[in-house]
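>>> Curious how this folds, go ahead:
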Amino acid sequence: MAPIPQDILPQHPRFQLNSSGLAGFFGGDEAIAAMNTAQYYKGRKFMGFYNSPGGFRMAKHYGRLAKSRIWRGFYPDVYLEPHEVFSLDGGPGKMCPDFLGARTGVVMDRTGHLGYLFLKKMRHRASSKCELVKSSRKATKPVKVTIVDLGDIELPANYIHRPAPLRRRVLLVNAFTVLASLAASIISGLSKDWYAFYLILLGIIAHGAACFILGSGSIEVRLVPPPKKSPRGDGLMTMEGDIMIVLGKEKEVFQITRGSISVEFPAWVKWNGYFAVGACCLLLMLQLLVQLFLIPQATLFGQILFLCSFGVSFLCNTYLSALDKEDLQRETLGDKVWNVGKNSVKGYTFQNWTTMAIAMLYVLRPTKDGVAEQLFNRLLPNQTPEWKTFKKDIFEVYDSDEAIEPIARAEPSDEPSDEQRVVVQNMYMDWQDAVNFLHGYKKKDASQLDDNTLKSGGDQQVLEKLECA
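Predicted coordinates:
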């Protein structure tokens, strides 16, 4: 066998970090989540000059703001409005509560982001002091209900701009990240690794420009003035099993159910179909391409510095994305959209769904012109003969203004079958529990209900139906 020439074997192979794939795709979700908080911190738009990972994901996400045909080829996805890009269109999966007006009968399958923020906040407040409602029978499906009494607010002309507050801790974290990227770039230049120097500097400029442009917007809340003559805005809000009763004037309820929140950009950002946004997103994409080709050309020390700047920036983005953006939004809104006093939120846990449905019917007191039946059927959609008879008995004595009248004994044809006798008994026991709940609710908050809502006859009519069942 012929000997192998020694000069064709590498004697001192050069070690290289394959960080090209890490350059634009790593940390994209964290970078987007951090950028979505730029409007909630005063001075945050000036603190984005650091070499951040995830530039490609950011460009594809925010590039959908650009309307011009110039950018359609680069960002071919569907064009989005600012409130959609910055996740101000509901909760996860665009989840929003629905609303049913107890006085007006209005039905809204989707309220909006303000309704979502309101329901989540009030539910959290009520969970700390949730009262257990007693039941006469075994619990079947416990359900939590929040009752909120809205206070008065002053409505401006059309909309309100909310200035971002100053948060020193966030600015300090950003300042440290900026200094870390600048230090990595300077050290690369001093070591004469110009590839690493220019790549880190390019990342600083690209992310800083994007943060300055996208962070130039301000939070805007568009309010909806109600009709001059309108009934109370009391209603029922539901979202994935969460049930909330909203009590207040139509003026206050309108803002929660019909108001909207978005990000309003200055004219120079919106010029020519958000041209500035498209340009900064294009710079982020070019940054990825340049990094893919030039990172392998840097020295090992320069690549380590590049990755160190990425690591510090990733930690900063993770810190910003870990902050609850919903709390930031509610803090930014302040008391301009809703005004809820310290003792105006009450939470109750009902042992059975039927008790809850009847109790909420009595608390809301919708008018008996179809709205009461609509609301009750929304909570109790059961349509078997026994349930129809039970609902009929409830509405025979129901009145939105006066006390519950004694109910007549059911006809023999309305008697339940032997198989349904226990079920029917439970229905009327739940009715009695709802009446008992209303007694206690009246005593705790007499201003919300009329003193004559229930009389002794209300208990007697339920007992008669229990005997009949």
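>>> all contacts plus neighbour counts: C-alpha atoms, from now on.
Noted.
>>> Just give me the residue right at the centre of this structure.
G91 (3.5 Å; CA atoms, centre = their mean).
>>> and the nearest residue to R365 once chain neighbours are set aside, what does it touch?
Excluding the flanking residues, the one nearest R365 by CA to CA, 6 or more residues apart in numbering is S400, at 5.0 Å. Residues near S400 by CA atoms under 8 Å, 6 or more residues apart in numbering: R365, P366, T367, K368.
>>> likewise K443?
Taking CA under 8 Å, 6+ apart, one finds nothing in contact with K443.
>>> Using the three-state scheme, assign it.
Secondary structure, DSSP: H, G, I helix; E, B strand; the rest coil: K443 is helix.
>>> What's the separation between it and N436?
Relative to N436, K443 is positioned 11 Å away (CA to CA, to the nearest Å).
>>> and what of N377?
Distance from N377 to N436, by CA to CA: 22 Å.
>>> higher neighbour count, those two?
Neighbours per residue (other CA atoms under 10 Å) separate N377 from N436, with N436 holding more: 18 against 14.
>>> In contact with that one, which residues?
The contact partners of N436, by CA under 8 Å, 6+ apart, come to none.
>>> where's it, which helix or strand?
Using DSSP states H and E, N436 sits within helix 421-444.
>>> Could you check that helix and say which residues are buried?
By 16 or more other CA atoms under 10 Å, the buried positions in helix 421-444 come out as 424-438, 442.
>>> cool, and stretch 372-385?
Buried, per 16+ other CA under 10 Å, within stretch 372-385: A372, E373, Q374, L375, F376, L379, L380.
>>> Likewise for stretch 320-333?
Neighbour count says stretch 320-333 has L320, S321, K325, E326, L328, Q329, T332, L333 buried, by 16+ other CA under 10 Å.
>>> where does the fourth one land in three-state SS?
Read that as E326. helix.
>>> Against which helices or strands is the helix or strand hosting A34 packed?
Using DSSP H and E, A34 sits in helix 28-35. Under the contact criterion of 3 or more CA pairs under 8 Å, 6 or more residues apart in numbering; DSSP states H and E, helix 28-35 touches helix 55-62, helix 300-322.
>>> Also this sequence, please, to line up against the first:
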Amino acid sequence: MGKHFRRLARSAKVDIVYDNGSESGTASRSQTVHIDPTLLFEHEGWSKGPAFKGIFSGTSIYATGPLASQLIKKATKEDCRKVDGRTTQPVNVTVAILEQVDSLRQQMTFNHRSPPLAIIPIVASLTTCLTCGLYHQWYAFSMILVGILARGFACLLIGSGNLVFDHPKPAEGSPPGDGVLGSEQDFVLLKGNEYVVNAVTRGRFFFRFRSKYACCMVEWCSILLIVQAIAQLVFIPQSKLFGQLMFVVSLAFSWAYDLWFSSFDKGEVQEAIFQQVLGKPSLIKFVFPNRVSAVVFLLLVSNDNPRTSGNPRKLKKIMDIFLPSNSEVWEIWKDTITERLKNRQALQFSDTHWNREELPLEDDRKLLKTLFGDAKDAEKAYAIFKSHDAGTIA
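Okay, here's the model as predicted:
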């Protein structure tokens, strides 16, 4: 535990906050200390999210925040609609419609009370410590007392901080924040304004301490915890059997509480924080039989925003990211699809679209026809998405 606190001390950053005076009109400075909670709580709830590619903003983020990770987990559990078509490797696509909730702020503070059972190891430690004192078991008495003080100071330090969620505010007039989260076989399309999307992709958690001495306090806590562990190894064997028994009883209660607390369902806390920031976003999931249909569907859903005019350059850039092939057939197909999206035309094609003079090889024409068929399958899925109908696409 002492090593964890030493890592916390090294991650601490001192920031200067300016508060505007309401009466004098002057600004006063105050120092706060920010500490990264991922160094203390090493569980999946604080893991980073996947990469993000903005469709209209051009944003590219290689590692997103913990809310993105939580959203991905929700998407994996969502019921899906199956899309029929040319089968290669299935790709999951979830459309997350993000609405701005009233509780969303640029900086939010979360407070959670300690569970009532936390009193049990405290009472057990105090009882065994007093019992050792009454029976003159001073080695065990001193070691239990040092443990109470060391862990007590550590808990007071962490309890004095606030868990804060922070995300940047976009500039006025920013384009829609639509973008794609995910990996090779799992995509989550975020639809919403830039402010809400930033909360998912760039939001971060940290502990904030108002005291500028928090860095020193964390360092001293780490030293005290390390000294406590070493002293117990030295002095407890010198105590008599009764003192050793009292120490083991105190330790057993602490271990039992730590075991119970580690098994506590942290998902409820994570879900509560998620809902305060994002509410309950609507998730609609499809399983596409191939990557081409999945990417075209992403562009179709993004292109229905009235604020966008189907910029072919940006749409083709997204195509190049997720479909990196740049052969002549693929370039013809990409240019045709982006032009249709720009003009908001249906993805319906005939022989003249793939029997091109610039493609003398029959295999190239067959490939282009196949790609146009994949785009048509994506348009069928888009029609179901618009109507919010469930089922399998025929």
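>>> quick one on the thing from earlier: tilt between the helix holding A34 of structure 1 and helix 300-322?
60 degrees (axes from the mean of the first three to the mean of the last three CA atoms, to 10 degrees).
>>> and helix 28-35 of structure 1, which stretch of structure 2?
Alignment of helix 28-35 of structure 1 against structure 2: no match, by TM-score structural alignment.
>>> got it, and stretch 283-302 of structure 1?
Under TM-score structural alignment, the match for stretch 283-302 of structure 1 is residues 224-243.
>>> Quick check: end-to-end length of that stretch?
End to end - CA to CA - stretch 224-243 of structure 2 spans 22 Å.
>>> same thing with stretch 73-85 of structure 2?
Stretch 73-85 of structure 2 end-to-end distance (CA to CA) = 27 Å.
>>> Could you do stretch 351-360 of structure 2 as well?
14 Å.
>>> Give me the contacts around that stretch.
V329, R365, K366, L368, K369.
>>> and with 6 Å instead?
R365, L368, K369 (CA atoms under 6 Å, 6 or more residues apart in numbering).
>>> for stretch 200-209 of structure 2, same thing?
Taking CA under 6 Å, 6+ apart as the rule, stretch 200-209 of structure 2 contacts 32-37, 64-65, 67-68, 161-167.
>>> give me the stretch of structure 1 that that stretch matches.
Using TM-score structural alignment, stretch 200-209 of structure 2 pairs with 256-265 in structure 1.
>>> and that stretch, which residues are buried?
Buried-residue list, stretch 256-265 of structure 1, by 16+ other CA under 10 Å: I256, T257, R258, G259, S260, I261, S262, V263, E264, F265.
>>> Which member of these is positioned nearest R103 of structure 1?
T257 (14.7 Å; CA to CA).
>>> average offset between the helix or strand harbouring that closest one and structure 2?
Using DSSP H and E, T257 of structure 1 sits within helix 250-258. Here the mean offset of helix 250-258 of structure 1 against structure 2 after fitting is 2.3 Å, by mean CA distance after the TM-score superposition for structure 1.
>>> so where do the strands sit in structure 1?
Counting by DSSP state E, structure 1 has strands at residues 98-101, 107-108, 130-132, 143-150, 159-162, 218-222, 235-239, 242-247, 260-264, 340-350.
>>> which bit of structure 2 covers the third one?
When you say that, I think you mean strand 130-132 of structure 1. Using TM-score structural alignment, strand 130-132 of structure 1 pairs with 80-82 in structure 2.
>>> what's the matching range in structure 1 for stretch 289-302 of structure 2?
Going by TM-score structural alignment: stretch 289-302 of structure 2 matches residues 351-364.
>>> Could you give me the buried positions within the matching stretch?
Quick answer for stretch 351-364 of structure 1 (16+ other CA under 10 Å): 351-364.
>>> any idea what L98 of structure 2 aligns with in structure 1?
Checking TM-score structural alignment: L98 of structure 2 goes with L150.
>>> Which residues are in contact with its match?
Contacts of L150 of structure 1 by CA under 6 Å, 6+ apart are G248, N339, V340.
>>> Specify which member of these is nearest to I186 of structure 1.
N339 (51.6 Å).
>>> ok, and the closest non-adjacent residue to the closest one?
G151 (4.9 Å).
>>> what's the spacing between the one you found and K120 of structure 1?
Separation of G151 of structure 1 from K120 of structure 1 (CA to CA): 18 Å.
>>> Quick one: which of the contacts of L150 of structure 1 is the most crowded by neighbours?
Of those, with other CA under 10 Å as the count, G248 tops at 19 neighbours.
>>> I'd like the distance between the closest residue to it other than its chain neighbours and A410 of structure 1.
Closest residue to G248 of structure 1 apart from its sequence neighbours, by CA to CA, 6+ apart: L150 at 5.0 Å. Distance, L150 of structure 1 to A410 of structure 1, using CA to CA: 41 Å.
>>> Would you confirm that G278 of structure 1 contacts A66?
Yes - with contact defined as CA atoms under 6 Å, G278 of structure 1 reaches A66; the gap is 5.4 Å.
>>> more neighbours, the two?
For G278 of structure 1 versus A66, neighbours defined as other CA under 10 Å are more numerous around G278 (27 against 24).
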